[in-house]
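> Here is my input, please return the structure:
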Amino acid sequence: MNQVKQFENTKVLVLGLAKSGEAAARLLDKLGAIVTVNDGKPFDENPTAQSLLEAGIRVICGSHPLELLDEDFALLVKNPGIRYDNPMVEKALQRGIPVWTEVELAYLVSEAPIIGITGSNGKTTTTTMIAEVLNQGQKSAKLCGNIGFPASSVAQEATKEDVLVMELSSFQLMGTKEFRPHIAVITNLMPTHIDYHGSFEEYVAAKWRIQEQMTADDMVILNMNQEIAASLASKTKAQVIPVSTQEIVDGAYLLDGQLYFKGERIMAASDIGVPGSHNIENALATIAVAKVMGVDNQAIHEALSTFGGVKHRLQHAGQINGVTFYNDSKSTNILATQKALSGFDNSKVILIAGGLDRGNEFDELVPDLVGLKHMVILGESAPRVKRAADKAGVSYTDAQDVADATKKAYQLAETGDTVLLSPANASWDMYVNFEVRGDSFLKTIEELKGNK
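Prediction:
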């Protein structure tokens, strides 16, 4: 770990706990800062805050008192989920206090080079793919960031022989200053999190911060299937490595069912271990990183052909009597479900869809639903999803919840069919998050296996 001195005897406020807040507080304390942690959860119900207090770190819980900012903090490190219109954040900025997220701390202390992956869809899968390919190629990759392992914790343990493979959200990137990955990947850019950013332009600007400090010694990998990527390519000092499934580019591309890098055939697209056109895009970005990092083609092929996916993201969930199950609970929007369906023969798919009603119709999804064997529909948005199914000419069945939907889908399925949970909706009408929703699907499959 780089022993940075800039925080010694410096007052720092950590706003919001969870994994990243705790990691930031402990790292800052280790670096000699005078740390105060402020979290909204009451102290009696907050084991993390209790643990920090036992470690000698000051904690203030249960509310966010604005007068706390009268204490002359030199820095505020916030949980990325806390918005910039939060009163504490607004007041800090008004007072000229820098507001960071903990990935900035990770960059400052990391001895290891960083590969940063961001985008609207596919970043978790791509991050995991890259780590697995690099490890297959003996490059000692360490996963961290938005994928569940706080970057500032992992960075402390990493050496110059390691590589940090870091998933980054727009929220995290907004809180960076000097952050500079050696390689940046932007999987795609779609209108999402507009409620947080205010506009698509502001969202793109937040994502584009990933390359702000990069130089000609660094590389940014862009998906040229999108026009916006081509427009961004001219706005960076970094070397641009394009990827495309639609044309031959001076980078990674798909041609006649084969994946290439700069004219060199790497592997067949059909050998990728997870289905879907989006996973071809993810694999191309991974190949671009791997080739730049000196991984040989055999290692790339071995890692990508055995890649089993990420839990809740087109996760192969087993087979019963010739019926295959896929858990794509993380598909919380229309685009994600469109990409999931692209990997299957619709005539053999029973799709489980529906969830939180956000007031939007599903007309964009209609062309992708055409030809489905059947749909099982659930949740608040069921009436809207049914309208889309009617327009697509697809029959459907109602379900009470995911467990009920899974059982009904299996009853309707025949040997050779696929039951796909890809809701196109958030989970919050029934479940705390998409993970809990997906776990219900997985649990029900195990129950069905026991009953066969």
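
> going forward, measure contacts and count neighbours with C-alpha atoms only.
Noted.

> Tell me which residues are up against stretch 269-285.
Residues outside stretch 269-285 that contact it (CA atoms under 8 Å, 6 or more residues apart in numbering) are 122, 125-126, 129, 185, 187, 221, 223, 243-245, 252-254, 257-259, 301, 304-309, 314, 339-344.

> Could you list the buried residues of the helix ranked longest in the chain?
What stands out as the longest helix in the chain, according to DSSP state H, is helix 434-451. For helix 434-451, a neighbour-count test (16 or more other CA atoms under 10 Å) marks 434-435, 437-442, 444-445 as buried.

> Give me the buried subset of the contacts of stretch 269-285.
Burial of the contacts of stretch 269-285 was assessed by neighbour count (16+ other CA under 10 Å); the buried members are 122, 125-126, 129, 185, 187, 221, 223, 243-245, 252-254, 259, 301, 304-305, 307-309, 314, 339-341, 343-344.

> Among those, which lie within helices?
Counted as lying in helices by DSSP H, out of those, are 125-126, 129, 301, 304-305, 339-341.

> list the contacts for residue 333?
Per CA under 8 Å, 6+ apart, neighbours of residue 333: 423-426.

> Let me have these in a markdown table, adding secondary structure as columns.
Conversion of those to a markdown table gives the following (DSSP: H, G, I helix; E, B strand; the rest coil):
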| residue | secondary structure |
| --- | --- |
| 423 | coil |
| 424 | coil |
| 425 | coil |
| 426 | coil |
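
> Could you also give me the structure for this second sequence? I'd like to compare it with the first:
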Amino acid sequence: MSHGLVTDAPITRDELLALRDQPVHVVGAASAEGVAVLRLLLGLKFQHVVVHDQRPRAELRRAFRTTHGAFSRVEQDALWEQLRPVIDAGRFGDDYLATIDTAALVVLPQGWYLEQANRERIVAAVPAGARITSMVDLYFALHRGPVAGITGTNGKSTTVALAEHLLQVADVHHRTAGNERSSRQFLPEIDDVPAGTWALLEVSNRQLLQTSRSPQVAAITALTPDHLDEHGGMPGYEATKARLFVHQGSGDVAIANADDERALAAAQQSPAAQAGQLVRCGLGDHPSPSVLWRDGVLIAEDVPLADGTRRSGPVVIASSADLQLPGAHNLRNAAVAVALALACGADPATLAQGLRTFQGKALRLQRLEEVDGVEVWSDLKSTTPEATVAALEALEGRRVLLICGGQDKGLEYGALAAALVAHDVHALAVPGTATDKLEREVRRAAGTDEAAEALLERAPDVSAALDRALELAASGDVVIVSPAAAGFWSSQLQGGTSLRTLVRRRATVPEGSAR
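Now for the predicted structure:
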């Protein structure tokens, strides 16, 4: 999707600070990104900051709470009061984007271009000559240490969380931020971070459109169809993901899940890869430098480090029994996280302990509760059919009831339908265009209407789907919420804790009462 505001001239620290007395406009006032940028600018004593949000003023406080779940209610209230003078003078609702044509600098959130009306208004309103920047680009501009970045269609949140844990266990100084809104952005305090500290960033495809910088250590977990409507098809999506690598230097480190041909191809576009600095990870037989699982053992060989040296090998890192996360896809994620931790300076001797003590990422293959002997799992981060298939494969050997559905992103659902058939999974699907597409594919894969109805039935919402799944399940079965589509969170839940609350209510229903 071309919107005309992707810049190839990223702002520098000196250029940013030179604008302290100029009008700076921040779009997305209630978002996690917008608030992080606003706090940064106020801390740097910018004098003329204007905030914008499409929401009416009356809805901002509620939106702010939703996007700042990493903060306690007391912290949220204090932060809101701190920002209130600027927010009170902001441009909201009908006044959205008013006076933006006076801006010397405009800070845009990721995905600002998704609505055509928003796209047209911003492109038309931003004056020629105004600088454009974003939260992720400001991390690159202002951080006084090396940067490691992770992207991928699936697995990036888990891999970032695992890499963060490995660095912590190895006592490698770091701060984590980026796309994951459940994390606290350290951008407002970036000048207080000790020089030399690693910045570990989760970077989405939308954020990659907002920067032309690459981290010293760049990693990709997987590259499967997603957001195709935004990028004009798979080639555009692949090119966007490759942006994490293309601006690296020959002495940097590129890391890829080499079992995924598209992910490997993206990483191979890095100048670092062309200089022999590409680490291949996975379960397959790949040349070194590598971090690979072989007969249940994770082995690192000839891994390049960000300081210009190499970790010669082979070095045994851990066994598969050390990893607490289920599924082959998590073995691959772990290999990528280990490669990144090594590149950032982690001692190999600490990594097995890190793998053993990592319990997983919230919303990604997370066991929530047990209800009458039935385990209920959350996999809310899986918003593509491929991610949901991986979750089903991770639970192979268990009887599974799947809650899924939502809006289509231009993806294919044949593989998910085939997985329902192959694993004899019963799906409860909430309304949406993706559900319509999945239903058609299930009918095709099942062969008969009767067989299709045994595999998939519709539910009006997640609460009804959960009740129906628990009604059908027996002790020892698994109910997993894995959308395989967009919009599930916003249409069905008001944040990740809501699913846990729904499940806990059913776990505590008095005996003899109806659910």
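
> Tell me how far the longest helix of structure 1 lies from the chain's centre.
Chain-centre distance of helix 434-451 of structure 1: 23 Å, with CA atoms, centre = their mean, to the nearest Å.

> Give the other helices and strands that it contacts.
Packing partners of helix 434-451 of structure 1 (3 or more CA pairs under 8 Å, 6 or more residues apart in numbering; DSSP states H and E): strand 315-320, strand 323-327, helix 402-412.

> For residue 233 of structure 1, which of these is the nearest?
Distance to residue 233 of structure 1, taken as CA to CA, is lowest for strand 315-320 among those, at 32.6 Å.

> how about residue 19 of structure 2, what's its match in structure 1?
Matched by TM-score structural alignment, residue 19 of structure 2 corresponds to residue 7 in structure 1.

> Within its local environment, how many residues does its match see?
For residue 7 of structure 1, the count of nearby residues is 18 (other CA atoms under 10 Å).

> Please report how far it lies from residue 125 of structure 1.
35 Å (CA to CA, to the nearest Å).

> same deal with residue 389 of structure 1?
Going from residue 389 of structure 1 to residue 125 of structure 1 by CA to CA gives 29 Å.

> just the strands in the stretch 151-300 of structure 1 please.
Counting by DSSP state E, counting those that start in this stretch, the stretch 151-300 of structure 1 has these strands, from start to end: 163-167, 183-186, 219-223, 239-244, 252-255, 258-261, 264-268.

> closest one to residue 69 of structure 1 among those strands?
Of all the strands of the stretch 151-300 of structure 1, it is strand 163-167 that lies closest to residue 69 of structure 1, at 30.9 Å by CA to CA.

> what residue lies at the spatial centre of structure 2?
Of all residues in structure 2, the one closest to the mean position by CA atoms, centre = their mean is residue 157, 4.8 Å from it.

> What's the match for it in structure 1?
Under the alignment by TM-score structural alignment, residue 157 of structure 2 pairs with residue 124 in structure 1.

> can you give me the end-to-end distance of stretch 309-317 of structure 1?
Where stretch 309-317 of structure 1 begins and where it ends lie 10 Å apart, using CA to CA.

> Now do the aligned partner of residue 135 of structure 2 in structure 1 against residue 108 of structure 1, distance only.
For residue 135 of structure 2, the aligned residue in structure 1 is residue 102 (criterion: TM-score structural alignment). Distance of residue 102 of structure 1 to residue 108 of structure 1, computed by CA to CA: 10 Å.

> Which one's more surrounded, those two?
A count of neighbours by other CA under 10 Å puts residue 102 above the other of residue 102 of structure 1 and residue 108, at 30 against 19.

> Now that one: closest residue in space that isn't a chain neighbour?
Of all residues not flanking residue 102 of structure 1 in the chain, residue 24 sits nearest, at 5.7 Å (CA to CA, 6 or more residues apart in numbering).

> Counterpart of that neighbour over in structure 2?
Aligned counterpart of residue 24 of structure 1 in structure 2: residue 37 (TM-score structural alignment).

> Next: residue 378 of structure 1.
Residue 378 of structure 1 maps onto residue 429 in structure 2, by TM-score structural alignment.

> isn't there a strand covering its match?
Yes - going by three-state DSSP, the assignment for residue 429 of structure 2 places it inside a strand.

> That one contacts residue 463, correct?
No - Residue 429 of structure 2 lies out of contact with residue 463 (CA atoms under 8 Å); the separation is 11.3 Å.

> Of the two, which one has the most company?
Per other CA under 10 Å, whichever of residue 429 of structure 2 and residue 463 has more neighbours is residue 429, with 26 against 16.

> Roughly how far does the more buried one sit from residue 400 of structure 2?
For residue 429 of structure 2, the distance to residue 400 of structure 2 (CA to CA) stands at 14 Å.

> can you check residue 458 of structure 2 too?
Distance, residue 458 of structure 2 to residue 400 of structure 2, by CA to CA: 16 Å.

> One more: residue 154 of structure 2?
Residue 154 of structure 2 is 21 Å from residue 400 of structure 2, by CA to CA.

> could you pull out the helices for the stretch 101-250 of structure 2?
Under the criterion DSSP state H, counting those that start in this stretch, the stretch 101-250 of structure 2 contains helices at 116-125, 135-142, 156-169, 205-208, 228-231, 234-246.

> looking at those, which is buried most?
Compared across these, helix 156-169 shows the largest average neighbour count, a mean of 24 (mean count of other CA atoms under 10 Å).

> which other helices and strands contact that one?
Short answer (3+ CA pairs under 8 Å, 6+ apart): helix 156-169 of structure 2 packs on strand 147-151, strand 174-178, strand 198-202, helix 328-343, helix 351-357.

> compared with structure 1, how much does the last one deviate?
Here helix 351-357 of structure 2, set against structure 1 after superposition, deviates by a mean of 2.2 Å using mean CA distance after the TM-score superposition for structure 1.

> Now do that helix: distance to the chain's middle.
Its chain's average C-alpha position is 23 Å from that of helix 351-357 of structure 2, according to CA atoms, centre = their mean.

> What span of structure 1 is it aligned with?
Going by TM-score structural alignment: helix 351-357 of structure 2 matches residues 300-306.

> Redo the helices and strands packed on helix 156-169 of structure 2 as CSV? Include distance to residue 230 of structure 2.
Formatted as CSV, these follow (distance: least, CA to CA, whole Å):
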stretch, distance to residue 230 of structure 2
strand 147-151, 17
strand 174-178, 20
strand 198-202, 20
helix 328-343, 26
helix 351-357, 36
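
> And the ones you listed: which comes nearest residue 251 of structure 2?
Judged by CA to CA, the one of those that comes nearest to residue 251 of structure 2 is helix 328-343, at 11.7 Å.
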